[in-house]
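Trainee: This is the structure alone, sequence omitted:
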């Protein structure tokens, strides 16, 4: 009641700071609102508001109707985008955005078909029959955001909170220079605006409703007062001062209350909406028309036809410049918004969005470009002009040094970016730009911190899960072990025997049955097998690296040695497996074997040499000394070794004979061929004999070394072992 009494008595309050820049509302506000028409294509940004972009629900090539939703919101902070007219979706791609960054973003490109065909609509005759929740849902589905420039979702502001709403304020101040979109809308559509205000009152249920208009708009004030039939609605004229149209500043002017830092107007029981938003609410609720167009001011001396126009959302700025006769000068600037809070467009291909209220094309003589930045002189003009009672100078220094903590301590986010500080700065420092960049950096750092915190929480949750699973696994294992012990105890109690002890006893019994001698013999057999494998590998390596002589005798001897080694290994292995070769023969047996083996060894050697001569492996004219050495070295060999040698010789002979039959190794080269292959010109026969003698001597030495090693191994056994075996 005190607020109503003060307002009725004309009592208003003030706010700190503020400036009085040239208004320059004319000549744009002198003519009625026109219709901009339809361009060849409409570029619809998917995100045109504060919040997350909604999900696409159309595809390229799809025909859509006017008012049809093109995106689908998944949460309250997502606002859908609708088709401004009927046509075909020709592209969904990145296009230049209507944003200070000048970056590209996801857009839906619609080609109008000229029919302007509406989707089915369902108007409401009496909105009072609908519950506030239904009206809020209808406003959300219509895609309505704050049309004053901030782009905050309208239904979120109107959502009831725990605190009772004391006042609903409709903002018609429009304090920024050049802009007159709300002024012309209030002049030409006062009844629709007031109907929208009634809908908002039905949703919010405030104790007081105030419609504030700046006193430099007498025509708008007169039109609203003439159309007003509600005694509970106060239409108040506020003094002209920039930025009195700011939400927090207007609340302070009307009520004398200040919104707390980092708070919202709803925290003190106040809701603020723009007059353009009220008109859009009426269109959405009563006529079932979503937000697909808005009034845009086209101002600046570069326009030959300045004014205000109904512009479809998604209209490229380039089309408006051509439609309203832009006469550009060199380095012409195009500003989206007013001269105080607007930003210079990087591309005229950027589209009109829901928060676009002005396209400004000033000439340099009308609005000079920013001057070169100079050093701060600490004049404090910025602090005097700041409507948020901040310290712009300190914020400037902290923004340059990227000191985020001190920026937060000095309440950077209370800055409304009105530009009053930069307007009065004698050093031409673009303070607002520094604040915008600092805010973006802080938001980015906060997002990174939030992501890191979520990652930390996920990691800790994972570690806890792994620890829990490990404990559960250990518990299961312990439980299983306890159950096994219990079962074994039951078995032992039932059968009188411990299963574990019985298994250990069986293992020990097997080890005792084998005995130490058998284990030693097994180890010796494994060592012998390893030695033979090494010899076989050495023989194979030597055969691969040897070079053949003129008749290929070296290569043939290497192959023969390898084949013999393989045959001996196989023979001994077969004998060991069959038990034919004793691991440790007694001395008496060795003596007998050596005594009886002299003649047999001689005969076996002769037979082997004869077989090799017949196969062509050993030359027939070998000297007697070689035969004598071979026979002598075979005297001390065991009978099994002689048999193995004979088998190896027979195998070599067969292999060599097979190679001769296949043409791989000629048995008898003609004298002419032997003469040609000799390097020194000496006779081939003499060289062949020398090579054969060397090969035979090498084989005899190898056999003798093998026999000596075998004898040493046999001598390693103890006399007791030999007596047992005898």
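Mentor: Noted; the coordinates are in hand. As the structure is a prediction and not an experimental result, all values here were calculated from the model.
Trainee: C-alpha only now, for contacts and for neighbours.
Mentor: Noted.
Trainee: separation between residue 263 and residue 273?
Mentor: 17 Å (Cα to Cα, to the nearest Å).
Trainee: swap in residue 300?
Mentor: When residue 300 is compared with residue 273 (using Cα to Cα), they lie 28 Å apart.
Trainee: Tell me if I'm right that residue 431 and residue 424 touch.
Mentor: No. The criterion here is Cα atoms under 8 Å, and residue 431 misses it with residue 424 at 10.5 Å.
Trainee: and the comparison structure, right after this:
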């Protein structure tokens, strides 16, 4: 029987339209807008100025603290300005604007790196390079990877879990990466096992990716300590707490982290970025992005330079179809609408979803009928209808007491609500207020 998490969850239509489409390389744009806050934590500090020449991989903003990350230039070119530009959050953020030059030729972009299996760096050197090269979680959270790996002495850690679930509908970036870079990912896993002094790692992949499961099972026959766990297809299986429960049966504490139960979780994209940093001294300057939608001319997966305007990706798939209502950064469940197509790709951009008028329309919100559907599907065991009501009425202290901050914002509650109530919208709003209140108290 396939493993899964026991509490809640749903199975929305998968719509993995691009799962059989190989990753193409996007043309380097004429201008990139590189945000200095592409990670959870303190924004990086800019170390370049207007008119400065920069090279590919050069640090242009240094980590601003312990929970922060370096930013590297994704292109060779000239810094034209440092400006406030709307990013994927919908708010204006400080960006470094770089005009690319002739050094960004196709022969450089198409270079093929050899597979390097020998790991020469020592554990401390591995973690330092991950920090230096700006690696963050590429599954969406963008948590600086070196922070996860700085495990305090005496902490009981016995397993590394690699998240290859990609349960969000439409998105296939991780799936394609696993198919095309499986051997590199396995080396990346061994790098982290060495850095963390671990003897066990498990790759979690949902059973709708049988080809990826087969490839990894074949590769790891020659490896000690690495396993593949085929998982039942259920959303939101990619959540860290749900994944740890599904694979190991361990319950991460309510306000805790996987480390509290002896586990560290990393996304497959992050593992590949770590492989490139350690084996090929390549900073995180590009990532795989799925550009998809039912009405697009040629939905595809792309290697994209960080800072590339989303309008370039849209043009590459044939432009916006007539009747487009919404652009979403990410998938339909947890993604957020994008204000305009000038927004740049960041380290956390896993996909761009183009939604038509009929798909985006919401039914009229009605009164709650107390059916309990939202409670039954919540993977965190919360009462979404109650949290929405408390947020709507401004009862934030009570919302905090009802564990609103443990909500992972998966959207399962909104998806199943027969009254079309905007549960997640209000819960997100309430979480933001509660977080600010908690910060002010500290």
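Mentor: Yep, that arrived. For clarity, every value in this text was computed on a predicted model and none was experimentally measured.
Trainee: Let me see the contact set for residue 189 of structure 1.
Mentor: By Cα atoms under 8 Å, 6 or more residues apart in numbering, the contact list for residue 189 of structure 1 is empty.
Trainee: counterpart of it in structure 2?
Mentor: Correspondence of residue 189 of structure 1 to structure 2, assessed by TM-score structural alignment: residue 181.
Trainee: Residue 302 of structure 2 -> structure 1?
Mentor: Residue 302 of structure 2 maps onto residue 309 in structure 1, with residues paired by TM-score structural alignment.
Trainee: pretty sure that match belongs to a strand, no?
Mentor: Yes. Assignment of residue 309 of structure 1 by DSSP: H, G, I helix; E, B strand; the rest coil places it within a strand.
Trainee: residues touching the closest residue to it other than its chain neighbours, list them.
Mentor: Excluding the flanking residues, the one nearest residue 309 of structure 1 by Cα to Cα, 6 or more residues apart in numbering is residue 34, at 4.5 Å. Counting by Cα under 8 Å, 6+ apart, residue 34 of structure 1 makes contact with 307, 308, 309, 310.
Trainee: Pull up the gap between the second one and residue 36 of structure 1, please.
Mentor: Right, the one you point to is residue 308 of structure 1. 9 Å.
Trainee: more crowded one of those two?
Mentor: residue 308 (30 against 18; other Cα atoms under 10 Å).
Trainee: returning to what we had before: which one's more surrounded, residue 300 and residue 273 of structure 1?
Mentor: Neighbours per residue, other Cα under 10 Å: of residue 300 of structure 1 and residue 273, the larger number sits with residue 300, 26 against 23.
Trainee: Please pull up the equivalent of that one in structure 2.
Mentor: Checking TM-score structural alignment: residue 300 of structure 1 goes with residue 293.
Trainee: where does the nearest residue to its match once chain neighbours are set aside land in three-state SS?
Mentor: Spatial nearest neighbour of residue 293 of structure 2, chain neighbours left out: residue 354 (4.8 Å); criterion: Cα to Cα, 6+ apart. Secondary structure for residue 354 of structure 2, judged by three-state DSSP, is strand.
Trainee: Neighbours of the aligned partner of residue 354 of structure 2 in structure 1, how many?
Mentor: Using TM-score structural alignment, the partner of residue 354 of structure 2 in structure 1 is residue 361. As a burial measure, residue 361 of structure 1 scores 25 neighbours (other Cα under 10 Å).
Trainee: Look up how far residue 60 of structure 2 lies from the closest residue in space to residue 42 of structure 2 that isn't next to it in sequence.
Mentor: What sits nearest to residue 42 of structure 2 in space, not counting adjacent residues and going by Cα to Cα, 6+ apart, is residue 68, at 5.1 Å. According to Cα to Cα, residue 68 of structure 2 and residue 60 of structure 2 sit 14 Å apart.
Trainee: How many residues are close by residue 662 of structure 1?
Mentor: Residues lying near residue 662 of structure 1 (other Cα under 10 Å) number 10.
Trainee: ditto for the one 10 residues further on
Mentor: Residue neighbour count, defined by other Cα under 10 Å, stands at 9 for residue 672 of structure 1.
Trainee: Under a three-state scheme, what state does it occupy?
Mentor: helix.
Trainee: Please say which position in structure 2 it maps to.
Mentor: Using TM-score structural alignment, residue 672 of structure 1 pairs with nothing in structure 2.
Trainee: Over to residue 713 of structure 1?
Mentor: Using TM-score structural alignment, residue 713 of structure 1 has no partner in structure 2.
Trainee: Let me know the secondary structure of residue 713 of structure 1.
Mentor: helix.
Trainee: Over to residue 272 of structure 2?
Mentor: Residue 272 of structure 2 ends up helix, using three-state DSSP.
Trainee: Compute the number of surrounding residues for the aligned partner of it in structure 1.
Mentor: Using TM-score structural alignment as the criterion, residue 272 of structure 2 maps onto residue 279 of structure 1. Other residues lying near residue 279 of structure 1 total 23 when counted by other Cα under 10 Å.
Trainee: Name all residues that make contact with residue 279 of structure 1.
Mentor: Per Cα under 8 Å, 6+ apart, neighbours of residue 279 of structure 1: 192, 193, 194, 195, 196.
Trainee: Can you tell me which of the residues you listed end up in helices?
Mentor: Residues of those located in helices (DSSP state H): 192, 193, 194, 195, 196.
Trainee: ok, the second one touching residue 274?
Mentor: Just to be clear, that refers to residue 193 of structure 1. No. Applying Cα under 8 Å, one finds residue 193 of structure 1 not in contact with residue 274, separated by 9.9 Å.
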